[in-house]
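A.B. asks: What follows is a predicted protein model with its sequence.
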Amino acid sequence: MRFIVLCGFFVAVMAQRHNQQQHQQQQPQQYNNNNNINENDNKYKHIPIVSHQQNLEYDGRFNYAFETGDGTKVEQSGALKTSSFDPKSAGEAVEGSYSYIGDDGQTYSISYRADENGYQAFGANLPTPPPIPPEIAKAVEYLKSLPPHKDNQ
């Protein structure tokens, strides 16, 4: 009988310890003033969402826009579109833009369109190919003026 009482006491003590450990693990993490979860983890700055709108229609049309506290702005809209290559198929045609402030303080803006012709981006800060040197352009025009070669007929 003493063995059963002793085992019961041992089980009660172990259960109490187990409950204390679970309670300690379930304590919520404390937030600091920078809205970071841990004080040591401050490599990411909290950036608030200033505005956000979105709309989704039953026919596949949609649009959304948001702006963040650091000046980033995004907007996009799209709709189902019949393909010009295959009138029996449809896909999503999307257009939009985004802008952000770079580390140099300059605002960078990109507009884009994506449809059956692929993704096409437009912006003053995007790289462009260098102009063709006049000598090369003249040589290309000369080659175009020549009659076709016998092997290429």
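C.D. replies: Right, received. Where do you want to start?
A.B. asks: From now on I want contacts and neighbour counts done on CA atoms only, so please keep to that.
C.D. replies: Noted.
A.B. asks: quick one: contacts for the closest residue to Q54 other than its chain neighbours?
C.D. replies: Nearest non-adjacent residue to Q54, counting by CA to CA, 6 or more residues apart in numbering: Y64, 4.0 Å away. Counting by CA atoms under 8 Å, 6 or more residues apart in numbering, Y64 makes contact with 52-55, 75-77.
A.B. asks: Confirm that Y64 lies within a helix, as I assumed.
C.D. replies: No: secondary structure of Y64 (DSSP: H, G, I helix; E, B strand; the rest coil): strand, not part of a helix.
A.B. asks: Which one of the contacts of Y64 is nearest to G91?
C.D. replies: In terms of CA to CA, no member of the contacts of Y64 lies closer to G91 than S77, at 13.7 Å.
A.B. asks: how close does Y112 get to N63?
C.D. replies: For Y112, the distance to N63 equals 14 Å [CA to CA, to the nearest Å].
A.B. asks: make that Y44, sorry
C.D. replies: From Y44 to N63 the distance is 29 Å (CA to CA).
A.B. asks: more crowded one of these two?
C.D. replies: A side-by-side neighbour count of Y44 and N63, using other CA atoms under 10 Å, places N63 first with 17 against 8.
A.B. asks: Who's the closest spatial neighbour of that one, skipping the chain neighbours?
C.D. replies: Using CA to CA, 6+ apart, the closest residue to N63 is S77 (4.0 Å).
A.B. asks: Below is structure B, check it against A:
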Amino acid sequence: MKLIVALACLVASAVAAPSSPSLAARRALPALQHEEIHDDFGQYALRYVTAEGTVVSERGRLVPTPDGRAYVMVTDGETSYIGDDGKTYVTKYSAGLDGTHVEGAHLPVPVLVQ
């Protein structure tokens, strides 16, 4: 009886085993591409691509304030990834003098109440 149960478990696990590497295993892999540039003033640009299809790009640059007395780091970028449903999700974002803005077709749109 124990042999039959063990054999049934072995067959069930073989049938249920994924044919491709699991998402968790791919997420554990290092980035396929990684580019990063910095200057002496803190400005930067970066981009990387991971094994599971995530792409991140971001840039930070200094811009003068309206009165010209100081500089502010303005950041803008984009992240895209493939969801568990197989769809590609893209999120664009920016942060700077006019606040933070995030947009993506998968994100809810805020409703302004008057």
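C.D. replies: Arrived safely, thanks for sending. Keep in mind it's a predicted model, so treat the numbers as computed, not measured.
A.B. asks: May I have the secondary structure class of D104 of structure 1?
C.D. replies: Going by three-state DSSP: D104 of structure 1 is coil.
A.B. asks: Please disregard the earlier target; I meant L10 of structure 2.
C.D. replies: Going by three-state DSSP: L10 of structure 2 is helix.
A.B. asks: Map the residue nearest to Q54 of structure 1 onto structure 2.
C.D. replies: Aligned counterpart of Y64 of structure 1 in structure 2: L46 (TM-score structural alignment).
A.B. asks: Assess the claim that A31 of structure 2 and E52 are in contact.
C.D. replies: No: look at A31 of structure 2 against E52 with CA atoms under 8 Å: they stay out of range, at 9.3 Å.
A.B. asks: Superpose on structure 2 and give me the mean offset of stretch 93-101 of structure 1.
C.D. replies: Taken over the aligned residues, the distance from stretch 93-101 of structure 1 to structure 2 averages 0.7 Å (mean CA distance after the TM-score superposition for structure 1).
A.B. asks: Number of residues surrounding A95 of structure 2?
C.D. replies: 15.
A.B. asks: Aligned against structure 1, show me the partner of it.
C.D. replies: Under the alignment by TM-score structural alignment, A95 of structure 2 pairs with A114 in structure 1.
A.B. asks: chain center to the helix or strand hosting its match, what's the gap?
C.D. replies: If you go by DSSP states H and E, A114 of structure 1 is part of strand 107-115. Computed by CA atoms, centre = their mean, to the nearest Å, the chain-centroid distance of strand 107-115 of structure 1 equals 13 Å.
A.B. asks: Could you list every helix and strand that that strand packs against?
C.D. replies: strand 90-101, strand 118-122 (3 or more CA pairs under 8 Å, 6 or more residues apart in numbering; DSSP states H and E).
A.B. asks: Structure 2: matching residues for the first one?
C.D. replies: In other words, strand 90-101 of structure 1. The aligned range for strand 90-101 of structure 1 in structure 2 is 71-82, by TM-score structural alignment.
A.B. asks: these two touch, right, T100 of structure 2 and G77?
C.D. replies: No: T100 of structure 2 is not in contact with G77 according to CA under 8 Å; the separation is 11.7 Å.
A.B. asks: So between those two, which is more surrounded?
C.D. replies: Of the pair T100 of structure 2 and G77, G77 is the one with more neighbours under other CA under 10 Å, namely 18 against 12.
A.B. asks: residues touching that one, list them.
C.D. replies: Applying CA under 8 Å, 6+ apart, we find G77 of structure 2 in contact with 56-59, 92-94.
A.B. asks: Identify the residue nearest the spatially most central residue of structure 2 in space, chain neighbours excluded?
C.D. replies: With distances taken as CA atoms, centre = their mean, T79 lies nearest the centre of structure 2, 4.6 Å away. Nearest residue to T79 of structure 2, sequence neighbours excluded (CA to CA, 6+ apart): V56, at 4.5 Å.
A.B. asks: which position in structure 1 aligns with the one you found?
C.D. replies: Aligned counterpart of V56 of structure 2 in structure 1: V74 (TM-score structural alignment).
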